[in-house]
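Enquirer: Generate a structure from the sequence data that follows.
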Amino acid sequence: QQANLVKTIDQVVLNSWGEVSAVRYEVGETLLQNLQAYLLLCAEQAGGPFELIVRCFSSFRARAIEDRVKALFYEARSVLFGPDHQVRSVRYIIGLGKSFYLIHAANKQFRFELFETQDVLFERLRRVEGSYLPIRFDSYALEHETVLKTALAMNEPDLIQVFYVYQENEIDLYVLDEFGGLLKGSLPRQDESIMQSAVFSFLSTVLDRRQLSMAHHHHGVMPTVALYAVSESQGDIHTRRIKRIDLLEAEPVHAFANYAGDTLHYDFHALGKDFSYTEYGDQQFAAL
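Expert: Model prediction:
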């Protein structure tokens, strides 16, 4: 039911000198407060032996709570620290109840941002970052977003990656920019080669314009564009990088706006023929 069952936490720390310290968390989001303290201890420990013991004395689902808290803390540690035990530049997202918390390291501290809904979270993840900051979700957050998690695991710097999935009536798109930013959306279902050509041409044009504007200021590394077809079979996600994209020629269509009272309509002209709203009505686009 996505309920957070952790209410209070007692943190007891025993160091290698035999000293014991204790802190009680009982106000606010206690689990996140304790996780923050745990990550700071991990940073101070710098890779030394560090055992974590979790005990829950509730009469309701005690073992499940123990396992979940321990798994969460260990996973946060593995994501936010590299093999050399140095802090990684990464955004780690935890699902807590119906809310989400984004954790990232800044100035030797671990910062938390709260997002009340999934829509607000995705709006934040679209924001441009100044450096490469990949996104990782905790294993229990957005469990149904298997394609998204697969795409995020394949994210690379200096590369704009477009992952697309054909559904019955639309195409789901997941776009990761060169800084790890995420844009999630959909397009009406259409011919795959036309979609590939349109998306690739659009992004290439954006990069060409950016390169022209950058040339007057400084020389930076320009990202390249990669498209991936994604499919799902029996619960498994399969990705295939599109190695050949045929750029299709587009015929120009001219649109003329007309008001009929307070209603706005368009008349179109293409390939030497007119497609007026007066003549075609609701079948105008189909005819065009």
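Enquirer: make it CA atoms for all contacts and neighbour counts henceforth
Expert: Fine.
Enquirer: nearest residue to Ser5 other than its sequence neighbours?
Expert: To be clear, residue 5 is Leu; Ser isn't right here. Nearest residue to Leu5, sequence neighbours excluded (Cα to Cα, 6 or more residues apart in numbering): Ile65, at 7.5 Å.
Enquirer: distance of the one you found from Glu29?
Expert: Here the criterion is Cα to Cα, to the nearest Å. By it, Ile65 lies 16 Å from Glu29.
Enquirer: between these two, who's got more neighbours?
Expert: Ile65 (19 against 14; other Cα atoms under 10 Å).
Enquirer: how about the helices in this protein?
Expert: Using DSSP state H, the helices of the chain run over residues 30-45, 62-80, 118-125, 146-153, 192-214, 277-280, 284-287.
Enquirer: Please name whichever of the ones you listed is nearest to Leu133.
Expert: Closest approach to Leu133 among the helices of the chain is made by helix 118-125 (10.3 Å; Cα to Cα).
Enquirer: list the buried ones in the closest one?
Expert: Leu121, Arg124, Leu125 (16 or more other Cα atoms under 10 Å).
Enquirer: And for stretch 221-236?
Expert: Pro223, Val225, Ala226, Leu227, Tyr228, Ala229, Val230, Ser231.
Enquirer: Here is the second sequence; please produce its structure so I can put it next to the first one:
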Amino acid sequence: SSPAKLRDLGVLGRRLYAAFERRAGKIEVINPGIAPDIAEDTLTLVQSPNRKEPGSHHWGLYNGNLGVHEWEHFSPIKRCRELLELLAWAHRNGVIDSSTRLALHPGDSDLSEFELFNLLGSLQQSIALPLEPVSEARLLQPSVADEVLLLVNVGIDPLRHHRDLNILMTTERTDSLSYAGVRENLVLTVDQVTRNSWNEVLVQRYDGEHALLRCLRELLNSLVHSSHRPRVQVRCFCHNRAQAIAQRVEEIVETLQALLARGPDQRYVLQVAQHTHVFELLPDQVSLATLNGHDALVQHLGQERHRYSPLHLDRHALQDSDLPLVLEQARRNCIQVFYRLLDDCADLYVLDEYNVLWQQRVPLFDEGHLLLPVQRFLRSVLMRHAARQPLEPVQQAHLGIHYAQLLPSGPGKARSLEARPAPSADLDQPYYEVQAIIQAAAQGKVHVTLYCDQQEFSELEHGDQVYEVVARQILGQRRSAGHYRCYITDLDLSELLADEQGSTSLYLRHKRQLEQALNQGLEALQPTLTP
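Expert: Next up is the predicted model:
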């Protein structure tokens, strides 16, 4: 056979495959141009309990206009678990057209005639019949999505419990993903209808917790390997706040598509009810992390990176936190230190050269003594980075360290930030400098060696008592019985890193762990001091 004949056979095979192959979620075509018109004048749509699966329901489409007690005596034309699958089937096959009259028995659903009319209108607009014939050129390529229709809360009123109790909600918090004081997510289900380049129509339903997030992740993952972008439309016709819900979801879809167009390594933070979600647009896939609470988010944003990754915050994300003020300042090729003075403590934040976040709450003596140990540590890290770079022919640009203060100080939420100069090194500081070297040990463990007052203290010599021994050494050198903090001002990770250059945040993480152990030792010994 000639290559042309083989190609023709391949195209024919794909044409038949697209028309007749059955698979999950694909709408079966029962009338591929055979009968000119199979539209029904009058149909009855019924939701009823599924006797074979107690607790679940299904939808049936019946001939004629049947009353509430009549339909049970007839066999349906088609029955589906989900409404959208049934409507898409009826539309795609021409069973329902613009002249069909529908009687509705919504059962336990919240489906209204208004919503049903608009759902059918959306399907007719998104999948306009008759479909254009598929060209040979498109059949030679793998199928890609051309039209995506996202229908939110089909047959569901997200505020039904308020309606049942006759409660009228008035709230300033109108975000559809975090609504009112209880922060309800009003996006309960998403039905996705896709028409692809082979004219296949596919329906998928997302429900349960994080339905929208799973839908968005899978939609983005379907686009990540192709430059072709479908038209994505979002519609919602539910009983409460339908327009606001549709606009909110559409805004998020548009944002994520725009980030996808920028290239890999973009991140997007979205808050839905009590959870924070972080999308990461990697070169070959889109990942999604679902996080519960501030600490989990900080830990996630503090994960080690090896290249810069921009972070984009949804406009409603983290509104009760100081984090947006910090995260929105991210810049390449520098280290940024942010601090906020509270009553007897301070919050420190660092965004490193790869936009990794580090945060720590520390006791507060005064502003200078808060920042000077950080400055000294960061300068030592940068010196270690520089030492690993060749001097010739071109030395890498030296990373700058920038400081800013979150204002106002004290309790409540920070509203602004102001740049601050780097701390002066001539302060008389009430702390001791300790250098640390961390070396790799067996089974993923590490050996720590500490240097204080030019003396070496190692786990080899002191075992797990090394931190208490160093604390005792520090207290033995004290100038007064005041409260001291101990800071790591230099840290060597060269053996752990081998040939890699660890990010600044990695050094900061090790620094915090070591300081925690040292200061616990100090606190344990502090009561034994006499003024």
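Enquirer: Let me see the contact set for Leu427 of the second structure.
Expert: Leu427 of the second structure sits next to Gly368, His369 when contact means Cα atoms under 8 Å, 6 or more residues apart in numbering.
Enquirer: Among the helices of the first structure, which comes closest to Gly18 of the first structure?
Expert: Per Cα to Cα, nearest to Gly18 of the first structure of the helices of the first structure: helix 30-45, 15.3 Å.
Enquirer: ok, the aligned residue in the second structure for Leu207 of the first structure to Arg332 of the second structure distance?
Expert: Matched to the second structure by TM-score structural alignment, Leu207 of the first structure sits across from Leu382. Applying Cα to Cα, the value for Leu382 of the second structure to Arg332 of the second structure is 15 Å.
Enquirer: In terms of neighbours, single out the busier of those two.
Expert: Using other Cα under 10 Å as the criterion, Leu382 of the second structure and Arg332 rank with Leu382 on top: 19 against 15.
Enquirer: show me the contacts for the residue lying closest to that one once chain neighbours are set aside.
Expert: Excluding the flanking residues, the one nearest Leu382 of the second structure by Cα to Cα, 6+ apart is Leu399, at 7.3 Å. Contact partners of Leu399 of the second structure, counting by Cα under 8 Å, 6+ apart, are Asn333, Cys334, Ile335, Glu353, Leu382.
Enquirer: one more time with 7 Å
Expert: Leu399 of the second structure makes contacts with Asn333, Cys334, Ile335, as judged by Cα atoms under 7 Å, 6 or more residues apart in numbering.
Enquirer: wouldn't the first one be in contact with Asn355 here?
Expert: In other words, Asn333 of the second structure. No: the pair Asn333 of the second structure / Asn355 is not scored as a contact, 9.3 Å apart, by Cα atoms under 7 Å.
Enquirer: Compare those two and say which is more crowded by neighbours.
Expert: Ranked by neighbour count (other Cα under 10 Å), Asn333 of the second structure and Asn355 place Asn355 first, with 28 against 16.
Enquirer: What's the match for that one in the first structure?
Expert: Under the alignment (TM-score structural alignment), Asn355 of the second structure maps onto Gly180.
Enquirer: List the residues that contact that match.
Expert: Neighbouring residues of Gly180 of the first structure by Cα under 7 Å, 6+ apart: Tyr132, Leu133, Pro134, Ile135, Asn155.
Enquirer: which of the residues you listed lies closest to Gln109 of the first structure?
Expert: Checking these against Gln109 of the first structure by Cα to Cα gives Leu133 as the nearest, at 16.0 Å.
Enquirer: Can you get me a residue count around the closest one?
Expert: 19.
Enquirer: Which residue of the second structure sits opposite it in the alignment?
Expert: Matched by TM-score structural alignment, Leu133 of the first structure corresponds to Ser309 in the second structure.
Enquirer: Kindly report the same for Arg124 of the first structure.
Expert: Under the alignment (TM-score structural alignment), Arg124 of the first structure pairs with His300 of the second structure.
Enquirer: For its match, list the residues it contacts.
Expert: For His300 of the second structure, no residue meets the contact criterion (Cα under 7 Å, 6+ apart).
Enquirer: What's the separation between it and Leu9 of the second structure?
Expert: If you measure His300 of the second structure against Leu9 of the second structure using Cα to Cα, the figure is 51 Å.
Enquirer: Longest strand in the second structure, please.
Expert: strand 431-440 (DSSP state E).
Enquirer: what's next to it, contact-wise?
Expert: The contact list for strand 431-440 of the second structure (Cα under 7 Å, 6+ apart) reads 446-452, 484-493, 495-496.
Enquirer: In strands, which of those residues appear?
Expert: 446-452, 485-492.
Enquirer: Among these, which one lies nearest to Leu518 of the second structure?
Expert: Of all these, Leu518 of the second structure sits closest to Cys486, with 6.7 Å by Cα to Cα.
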